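> Next comes the sequence, and after it the predicted model I'd like to discuss.
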Amino acid sequence: MKAFVYSGYGSPDVLRYEELAEPVPGDDEVLLRVRAASVNPLDWRMMHGGPYLMRQMFGLYRRVTRQPGNKQPGVDVAGRVEAVGRNVTQLKPGDEVFGVCRGAFAEYARAPASKLVRKPLSMTFEQAAALPVAAVTALQGLRDKGLIQPGQKVLINGAAGGVGTFAVQLAKSFGAEVTGVCSAGNAELVRSIGADRVIDYALEDFTGSTERYDLIFDCVGNHTLSDYRRVLKPLGRYVCIGGKNIWTALARALYAPLLSRLVSQHFVAFIASIKTEDLQTLSELMEAGKMSPVIDRLYRLSQVPDAMRYLGQWHARGKVIITVEENK
C-alpha cells in the first residue's frame, strides 16, 4: 500500500510517500480501507516536532534516538472496514466508519474499534473525516468546559478555522447568541454558518469593547487572560483550545486553573479526548441539519505535503481534507 512516513522532524519536506506492507489489525482493532482523512494543527505540530518540551510531553520521540515515535502521520479518518480483530464485535467488514487512528495518510490503516462509529449513508467520507478532532474539540469545549446554556452570549475567537466553524454551528444548536471573530474575507462565511454578529479583528479589538460575554471559546490565543477577563461577565467562562504559538498555549494551560482560583470567572485550557458517544452526537447533529463541515480544500493522498504546507500558513477556512481513491 501507499502511505506517508517520516523519520525526522521538520517541514513537510520530511514526509516520504512510500510503499508499505498492509497493516494487520490487533485483537481490538480493525483494518480500514481509507477513503478520506483530514489535516489538523496536531498533525503539523507532530511533524514539526517543536518545541522540544512538547516532544517530551506527548511522547513524540524515541528516548535514545530522539526521532519520531509515530512514523506515520494522520489522525482523522473515514473509510470502509476490511477486517476486524478477534475481540471486535461492534463492527464488521463492509461497515463504513469514521473516527481516529494513527497513520491515516495511507491507503490502509488500522484503528481501535473503540474510536470508530458507523458513518450515516447521507454523509460523505470527506465530511466524516472532517469531524473527529475538530468537531469533538468544539463540542467538548462548549458543552463540557464552557457549560454553554441557551440564550447565553458566546464569542468564538477564530470562527473561520477548522474548530471555529464547528464551534459557531454547535453554539447556535445549543441556543446561544453567537459572535464570531475572523478576518473581513471570512465574515460572510461565518455569518452563513449561523453567527449573529461578526467582528473583523483588523478593525475592532473585541477585548476593548463594552460588550460582555457569558462564554469565550478561544481558538487563537492572541490576547492575554487579563484582556479576556475584561469582556467576560462576572461569572463568565473562558475556554482555550490552543493557538498558533505553542509556548503561549502551554503557559495558558498552566496559568488558567490558577487564575480561576483567584477570580469569580472560570478559565480553562484543554485538549479533547475522542469518545465514540461524542462522534455519534455529531453524526446525529449532521443528519438533523444542525451542522455541516466547512471544507476549504481537497487534496489527493499523494499531495499530503502540499496540504500540510497550506495548513501551516494558519489561514485555512474550515477543514483541509485528504481524499483516497478506491483501488482500481
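On my side now, so go ahead.

> alpha carbons only for contacts and neighbour counts from here, please
Will do.

> I figured residue 83 hits residue 95, correct?
No: the criterion here is C-alpha atoms under 8 Å, and residue 83 misses it with residue 95 at 9.9 Å.

> okay, now the one to match up with it:
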Amino acid sequence: MRAIVQDAYGTADLLEARDIDRPVPRDDEVLVEVRAAGVDPSVWHLMTGRPLVARVALGLRKPKNPVRGWDGAGRVEAVGAKVTEFKPGDEVFGNCEGSFAEFARAKARRLVLKPRHLTFEQAAALPVSGMTALQALKGTARPQPGDQVLVIGASGGVGSFAVQLATMYGAVVTGVCGPTNTDFVRSLGATHVLDHTQEDVTAGPHRYDVIVDCAGLRPVPLLRRVLAPRGTLVMVGGEGGSAFFGGMGREIRASLLSPFIGQNLRNLISLPRHEDLLTLKDLAEQGKITPAIDRTYPLAEAADAVRHLEKGHPRGKLVVII
C-alpha cells in the first residue's frame, strides 16, 4: 500500500510517499481503508520530535511509527477477532495509527460510525481538533449562557470548533484571528472578532469569563489581565518555548500558580475518548457543528499540507485525500 513515511525526525522534506506492507489488525483493532486524513499540529510535533521531552513517548532517536497522520475517516476493511462493534463496509471516523496511508489500524474504541451527512473529508477533520475543543469547553471551562468567551486562534482547527461550541452553549464569543479570516470567524458564530495585527487583546479593558488560547504564544500574565477574577484560562497546545519543553514550561508555571489565585489556569492535554467521538458525531448530525476545511491535498502532496500548516493561519482544517 502507499503511505507517507519518515525515517528520522526533521522537516517536511523527510516525508516520503512509499510502498509499505499493509498493517494487520490485532484482536481489538479495526483495519480501515482510509479515504481522508486530517492534518493538525500533532502531525508536526510527531514529524519534528518537538518538544524533545515528547520523544520519551514518540521514540528517542526516530519515530516509533514511521507513518504520519492521526485523524482518519474511511471504510472498515477488516476487524480483529474481539471486535463486535463494526463489520467490513462500515463508514467510520476517529483516531488511526498512521492515517496518511491507504490502510491504517485503529483501536475499535477510537472509532465511531461516520455522521451520515458528512463527507469523508469533513469527518476526517473532526477527531483531534474537535475533541480538543470539546474537552477545553465542555470538560474544563464549562461556559454558561451569557458568559464572555475569548477564543485566541479562532480561525484554526481547534479554534473553529471552539467558537462553534461556545456559541452553542449560549456564550458571547469574541474570536481573535488574522485580518483575512475575520469574516470566516464571524460566520462560525462569533459576536465580536478582533484582528490580532491591529489590536492587542491583552491590552483592552474587557474581562472574559473564559479564555481558550489555541495559539499558545502569549505569556500567562498578559492573559490574566483580561481574565475575570474567577475566570478560567484553558491553554491548548504547547507552541513556542524551549526546544526541550516547548510551551509546556508556560503551562507548568501556570498550573503551579493556579491554586493560589482566584483565577483557574488550566493546561489541556487532549486525550482520545470514545464518548467524545460519539458527542461530536451527534453534534455534527444535528447541524450544531460543521467542520471547516481550508483546502485538501492528494496523498502524494501530504508534505505540502504540513508545510502549509507550519506557515500558520489555515482557515479551519487541512485534509489529505487518499
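Everything's here; your move. All of these numbers come straight from a predicted model, not from anything done at the bench.

> Secondary structure class of the residue with the largest distance to the centre of structure 2, three-state.
No residue in structure 2 sits farther from the centre than residue 81, which is 31.0 Å out by C-alpha atoms, centre = their mean. The three-state assignment at residue 81 of structure 2 reads coil, by DSSP: H, G, I helix; E, B strand; the rest coil.

> again with the one 5 residues further on
Following three-state DSSP, we place residue 86 of structure 2 in the coil state.

> Residue in structure 1 paired with it?
Mapped onto structure 1 by TM-score structural alignment, residue 86 of structure 2 lines up with residue 91.

> Tally up the residues packed near that match, please.
Neighbour count for residue 91 of structure 1, taken as other C-alpha atoms under 10 Å: 20.

> distance of it from residue 81 of structure 1?
8 Å (C-alpha to C-alpha, to the nearest Å).

> do residue 279 of structure 1 as well
17 Å.

> For the aligned partner of residue 265 of structure 2 in structure 1, which residues are in contact?
Under the alignment (TM-score structural alignment), residue 265 of structure 2 pairs with residue 267 in structure 1. By C-alpha atoms under 8 Å, 6 or more residues apart in numbering, residue 267 of structure 1 lies in contact with 237-239, 256-257, 259-260.

> where along the stretch 101-250 of structure 2 do the helices fall?
In the stretch 101-250 of structure 2, the segments counted as helices under DSSP state H, counting those that start in this stretch are 120-124, 127-136, 157-168, 182-187, 220-225, 248-257.

> what's the first one aligned against in structure 1?
The one in question is helix 120-124 of structure 2. So helix 120-124 of structure 2 sits over residues 125-129 in structure 1, by TM-score structural alignment.

> And the third one, by the same measure?
Using TM-score structural alignment, the residues of structure 1 aligned to helix 157-168 of structure 2 are 162-173.

> Any buried residues in the matching stretch, and which?
Under the neighbour-count criterion of 16 or more other C-alpha atoms under 10 Å, stretch 162-173 of structure 1 has 162-172 buried.

> Can you lay out these as CSV showing distance to residue 201 of structure 1?
Shown next, in CSV, are the buried residues of stretch 162-173 of structure 1 (distance: C-alpha to C-alpha, whole Å):
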residue, distance to residue 201 of structure 1
162, 18
163, 18
164, 15
165, 16
166, 19
167, 18
168, 16
169, 20
170, 22
171, 20
172, 21
